[in-house]
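Asker: structural data only, the sequence is not supplied:
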């Protein structure tokens, strides 16, 4: 007796691309999601540009050459290797200014993430563990910060005190700790009821030891994820402020200022605004991908879904 088997197509077959090119692209995309090569490359490149800006810049970012004004990039007619990405309306090298702009963004994001992250984490730990009036005061401070219009406050502060890099850093710190505090507080409320924290409390451990020895390691993953995601938003915020003229001083080679300088010459020299815009896009997307990968890495359930 012969039994004939009939193949019944699986619904999953429709999700697999039959085109070899599409299949290769899907495999490559899956590999990049599992191994964040591009985000780490963006991070390393940004740090290298920030540390070695003088050595990497072919020209002085502040010195212009009117004879070379509006020189196009190397891939266009009239472009030269002396100015690979072209020059602006004052003849300043865009590549050199973009490299120094990475330094400005790195300084701002590093200072804000360290100060805001540490401050917000400590506030979230104490508020979540102590509860009561301490928690109420901390959460009302978070609500107040979230309710304040940042751009309006920045405009008023800059008008009163003037433009400076330090002032922008302070403003971003004052408006950048709340996300850390909210997330850390929520996780602390859960962790403080765990068995190992209760055991440490029974053993007579001090509140400081419980917070920083037993609870803090459980929230480090979330803090790293928030920090990596905040870097992209901080760079975008700083660029927006500089574009509006209320960010760093006008003579500072920052990506937002470079973008604003070229808005009046878009029809004639589009590269003045486009090149720093591309830098902002790549860095923001790179850190967003890094934060997404860190979130999946610290969450075992998401990590298993991504692997399969």
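Answerer: Nice, thanks for sending it over. Worth saying up front: this structure is predicted, and the values here are computed from it rather than measured.
Asker: could you use CA atoms for every contact and neighbour count after this?
Answerer: Will do.
Asker: need the strands for the stretch 51-200 of the chain, in chain order.
Answerer: Taking DSSP state E, counting those that start in this stretch, the stretch 51-200 of the chain contains no strands at all.
Asker: neighbours around residue 113, how many?
Answerer: 24 (other Cα atoms under 10 Å).
Asker: try this one next to it:
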């Protein structure tokens, strides 16, 4: 009897030691981990502002992650980073700047509910980078997702945790600096930011969710014009900022990966696990008797 595919995948993952290179916040995208998928449908953002439109697919990735353990052997600290590819520069030609909000929502226990948010807001004279709790809504779809008004943990923004620059495919990888046909001639821009992983671990612990840098996480990525909603563009979703359809059914979740960006197989329900494990054990016993 052959072992179920998911059981083989889980066992293989447990036995492998993977080395993943870390990137700085300004490093070329070739040293980041691209999260596969269509990030995003081109020119689908809701406010008519290309600087908030998440773009990219295939080799011209639209959503990336990276992790740096900072030389520590602990599996609950380090630096977790995200990078979005946006259709155009924000600000104006004399002062190019990211001038809106970016959100990364995190499903940390594979139940299709967003458990935490990492938010970057750069509006006017106000700027913030932090880890936020979900709001009191269900947080299972765009229409039911909300974010707490106050950060659980805030960070001072500097060149070590924030970067905004044009795409350069000669070093970043891909085939073009401009992934959209509607804005041909101007480069896309990368928005990158990083937070302390232990702070995320501690926050999720307050919700009864325990993670390490090897745990399976999946992400929702969005841009917004304000800090209390996801109202501009949703990564991997064609419009739908007010949709009641679940994040899963919309295709809004990234693949499930560790903090390092390594794919993590979905773990089945306990009953299915024990049934599969029992089948494998029974097959082994039969072979020994033969």
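Answerer: Looks like it arrived, so ask away. Predicted, not measured: the structure shown is a model, and the values here were computed from it.
Asker: kindly provide the TM-score of these chains.
Answerer: Remark: TM-score between the superposed chains equals 0.29 [TM-score structural alignment, normalised by the length of structure 2]; 151 aligned residues with a Cα RMSD of 6.7 Å.
Asker: which SSE is residue 199 of structure 2 in?
Answerer: helix 197-206 (DSSP states H and E).
Asker: no, scratch that, I was asking about residue 272 of structure 2
Answerer: helix 270-289.
Asker: kindly report the same for residue 276 of structure 1.
Answerer: Judged by DSSP H and E, residue 276 of structure 1 forms part of helix 271-298.
Asker: so which elements touch that helix?
Answerer: helix 37-51, helix 94-130, helix 216-244, helix 255-261, helix 300-307 (3 or more Cα pairs under 8 Å, 6 or more residues apart in numbering; DSSP states H and E).
Asker: most tightly packed of the ones you listed?
Answerer: helix 255-261 (a mean of 25; mean count of other Cα atoms under 10 Å).
Asker: show me what that helix is packed up against.
Answerer: Using 3+ Cα pairs under 8 Å, 6+ apart, helix 255-261 of structure 1 sits against helix 94-130, helix 216-244, helix 271-298.
Asker: so what touches that helix?
Answerer: For helix 255-261 of structure 1, the external contacting residues (Cα atoms under 8 Å, 6 or more residues apart in numbering) are 97-98, 101-102, 238-245, 250, 272-274, 276-277, 279-280.
Asker: can you rerun that using 6 Å?
Answerer: Under the contact criterion Cα atoms under 6 Å, 6 or more residues apart in numbering, helix 255-261 of structure 1 has outside partners 101, 239, 242, 243, 273, 276.
Asker: what's the local residue count around the fifth one?
Answerer: The burial metric for residue 273 of structure 1, expressed as a neighbour count using other Cα under 10 Å, is 23.
Asker: give me the spatial nearest neighbour of it, chain neighbours excluded.
Answerer: residue 259 (4.1 Å; Cα to Cα, 6 or more residues apart in numbering).
Asker: could you measure from that neighbour over to residue 244 of structure 1?
Answerer: With distances taken as Cα to Cα, to the nearest Å, residue 259 of structure 1 is found 10 Å from residue 244 of structure 1.
Asker: also residue 97 of structure 1?
Answerer: Counting by Cα to Cα - residue 97 of structure 1 and residue 244 of structure 1 are separated by 18 Å.
Asker: what's the answer for residue 38 of structure 1, then?
Answerer: For residue 38 of structure 1 relative to residue 244 of structure 1 (Cα to Cα), the value is 30 Å.
Asker: my guess is residue 142 of structure 1 contacts residue 178. True?
Answerer: Yes - between residue 142 of structure 1 and residue 178 a contact is recorded at 5.4 Å, counting by Cα atoms under 6 Å.
Asker: comparing those two, which residue is more hemmed in?
Answerer: Taking other Cα under 10 Å, residue 142 of structure 1 and residue 178 do not tie; residue 178 has more neighbours (26 against 18).
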